[in-house]
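Novice: pasted the sequence and its predicted model underneath.
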Amino acid sequence: MKKTLGFIGGGNMGQAMIGGIIESKIFNPEDIMVSDLNDNLLKKVEDKYGVKTTNDNKELVKHADIIVLAVKPHICDIVIKGIKNDISEDTLVVSIAAGKSIGQLEESFEKNVKIIRVMPNTPALVGKAMSAISSNENVSKDELSQITDIFESFGEAELVDEKLMDVVVGTSGSSPAYVYMFIEAIADGAVLEGMPRDKAYKMAAQSVLGAAEMVLKTGMHPGELKDMVCSPGGTTIEAVRTLEEKGFRSAVIEAVRNCTNKSRNLS
């Protein structure tokens, strides 16, 4: 494993990854450096995770073998312009900027760089991330394996064709937000019927967690699992009928499509 990991950007996604990596012990805190322009944020990150921090991206690049571009897509080019002359041919550059293709990143660096494009999600913070990984031809199989190991240290990771990356954004990158809304809506329904909110959140969240585990561990089609819960003329099929009547599945499909298209248009 490379000795030093650098994060340019200490926002929510970067911190989620750092928390997961440290929790898994794949990197020690002293082997991680974070750069950001926000001094208050850096102080928070340093205190919380025990990592090194700096305001200078160039300083980070000089010390890091693997650099994670954990910045918003619209400032990615500005960041790259400031560090491109300091990137060595052995440096692995990992971008988690949504909508930024490998080709666009290569153009910004204006030289041969080892680029890995990854779309993780925020459950990294609890070791349950889903990350999709693509790379350019400069990255060796061993190096790609190293990056995969990093992302699998705080969840699951899949190698995907880069043309699917925008779909990944809509499917796993942004979908935790959809799920949180679903949990909140279930809990609101329970509260409406008299259940205390803390119990409603726990019951809704645990049910979503358990249902997801059923899909992953049984390998059964989600429709089969749904049918197992729906007794003839019972309560569950009545709830399913109501969701269908209100356009539940259609709304989710459109949400994924619109999210995917937004990602395609970010650049």
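Specialist: In hand now; what should we look at?
Novice: contacts and neighbour counts: CA atoms only from here.
Specialist: Noted.
Novice: my guess is residue 30 contacts residue 46, does it?
Specialist: No - Residue 30 lies out of contact with residue 46 (C-alpha atoms under 8 Å); the separation is 10.3 Å.
Novice: now do the shared contacts for these two.
Specialist: By the contact definition C-alpha atoms under 8 Å, 6 or more residues apart in numbering, residue 30 and residue 46 are jointly contacted by residue 52.
Novice: so for those two, which residue has more residues nearby?
Specialist: residue 46 (17 against 12; other C-alpha atoms under 10 Å).
Novice: mind checking the SS state of the more buried one?
Specialist: Using DSSP: H, G, I helix; E, B strand; the rest coil, the structure places residue 46 in helix.
Novice: gap between it and residue 79?
Specialist: 22 Å (C-alpha to C-alpha, to the nearest Å).
Novice: with residue 198 instead?
Specialist: Counting by C-alpha to C-alpha, the gap from residue 198 to residue 79 is 43 Å.
Novice: who's more crowded, the two?
Specialist: For residue 198 versus residue 79, neighbours defined as other C-alpha under 10 Å are more numerous around residue 79 (17 against 10).
Novice: also this one, for the comparison:
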Amino acid sequence: MSSQLPQSLVLVGAGKMGGAMLEGWVKLGLEGHRITLIDPHIGEAMSALAAEKGMNVNPAKPAPAEVVVLATKPQMLDTAAPSVQALIGPGTLLISVLAGKTLGDLGQRLPNAGAMVRAMPNLPASVGRGITAAAAGPGVSAAQRAMADQLLAGVGKVEWLESEGLIDAVTAVSGSGPAYVFHLVECMAAAGAAVGLPADLAERLARATVEGAGELLFQSDLSPATLRQNVTSPGGTTAAALAVLMAEQDGMPPLLRRAVAAAKKRAEELAG
């Protein structure tokens, strides 16, 4: 096992995101006996994984751990805080993936936590293709940051932020972003039906096109702009469509700027 993986880890909350992270850590080589799960409503899949790997589930008196990962619903923080406090020792690293809960919020509710990382993963983490933005508090050592980086990389790529203040903007781009892409598929399918395709065929074509374009982006070192240019022949069909989509007044650029700005504003409101 890599020296950057913790000797002991407690995961508080094994729902969709916590469960995805747990599966990623198992693939990284984190041994089950080093993992404790705390979730009063743990699902069947996570229970089965825990039993298979020999994890400790909902112990009566869990010991402080090298790493505590907080993955409950944000509104449960106040309720969970007293039990989480008991898990935090002098050298514990706390990693929070709670949306809208700042390092200041965590510090107020968990005063034992001297080293904290706030992370914002997104939905594709559930298939190991997420992108997580992370901000480290002032008490995080270089070794703890490296450990957090490896744990977060278990579900995809990791970007470290210079300032926690960028988290709301991250939320607006990558946190909410998968929904934008799913809606793009919906719109492409509806547009295909509008020009005469059977609706089910239009949806299959739109879905496969976005899946393939995403994979091409994943595998290519070329910029999105270069990939777009490579598939656009002057005077061709793609160029005709892009003239509409790229219009500065009513095309995708101003539309997405407004959408991302609205999401960022709402993230700021939710963070209080």
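Specialist: Looks like it arrived, so ask away. Computed from a predicted structure; not experimentally measured.
Novice: need the counterpart of residue 34 of structure 1 in structure 2.
Specialist: Aligned by TM-score structural alignment, residue 34 of structure 1 pairs with residue 37 of structure 2.
Novice: how close does the helix or strand containing that match sit to structure 1?
Specialist: For residue 37 of structure 2, the element it lies in under DSSP states H and E is strand 35-38. Following the fit onto structure 1, the mean deviation recorded for strand 35-38 of structure 2 is 2.3 Å by mean C-alpha distance after the TM-score superposition for structure 1.
Novice: which parts of the stretch 1-150 of structure 2 are strands?
Specialist: In order along the chain, the stretch 1-150 of structure 2 carries the following strands (DSSP state E, counting those that start in this stretch): 9-12, 35-38, 56-57, 65-70, 88-96, 115-120, 130-136.
Novice: could I get these in CSV, plus columns for distance to residue 102 of structure 2 and mean neighbour count?
Specialist: Shown next, in CSV, are the strands of the stretch 1-150 of structure 2 (distance: least, C-alpha to C-alpha, whole Å; neighbours: other C-alpha atoms under 10 Å):
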stretch, distance to residue 102 of structure 2, mean neighbour count
strand 9-12, 17, 24
strand 35-38, 22, 24
strand 56-57, 28, 18
strand 65-70, 13, 24
strand 88-96, 9, 22
strand 115-120, 7, 24
strand 130-136, 10, 23
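Novice: can I get those in CSV with distance to residue 265 of structure 2?
Specialist: Formatted as CSV, the strands of the stretch 1-150 of structure 2 follow (distance: least, C-alpha to C-alpha, whole Å):
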stretch, distance to residue 265 of structure 2
strand 9-12, 29
strand 35-38, 33
strand 56-57, 39
strand 65-70, 25
strand 88-96, 22
strand 115-120, 17
strand 130-136, 18
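Novice: for residue 267 of structure 2, find the nearest of these.
Specialist: Nearest of these to residue 267 of structure 2, taken as C-alpha to C-alpha: strand 115-120 at 12.1 Å.
Novice: relative to strand 65-70, how tilted is the closest one?
Specialist: If you take axes from the mean of the first three to the mean of the last three C-alpha atoms, to 10 degrees, strand 115-120 of structure 2 sits at 30 degrees to strand 65-70.
Novice: for strand 115-120 of structure 2, packing partners?
Specialist: strand 88-96, helix 103-109, strand 130-136 (3 or more C-alpha pairs under 8 Å, 6 or more residues apart in numbering; DSSP states H and E).
Novice: redo the ones you listed as JSON lines? Include distance to residue 149 of structure 2.
Specialist: Formatted as JSON lines, those follow (distance: least, C-alpha to C-alpha, whole Å):
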{"stretch": "strand 88-96", "distance to residue 149 of structure 2": "10"}
{"stretch": "helix 103-109", "distance to residue 149 of structure 2": "17"}
{"stretch": "strand 130-136", "distance to residue 149 of structure 2": "9"}
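Novice: of all those, which one is nearest residue 251 of structure 2?
Specialist: strand 130-136 (26.7 Å).
Novice: quick one: map residue 233 of structure 1 onto structure 2.
Specialist: Match for residue 233 of structure 1 (TM-score structural alignment): residue 235.
Novice: what about that match, how many neighbours?
Specialist: 8.
Novice: against residue 229 of structure 2, how distant is it?
Specialist: For residue 235 of structure 2 relative to residue 229 of structure 2 (C-alpha to C-alpha), the value is 12 Å.
Novice: show me the helices in the stretch 101-250 of structure 2, by range?
Specialist: Secondary structure of the stretch 101-250 of structure 2 by DSSP state H, counting those that start in this stretch: the helices cover 103-109, 142-152, 167-170, 177-194, 199-219, 224-230, 237-245.
Novice: what about residue 214 of structure 2, distance to residue 174 of structure 2?
Specialist: 14 Å.
Novice: actually, residue 191 of structure 2.
Specialist: Applying C-alpha to C-alpha to residue 191 of structure 2 and residue 174 of structure 2 gives a distance of 25 Å.
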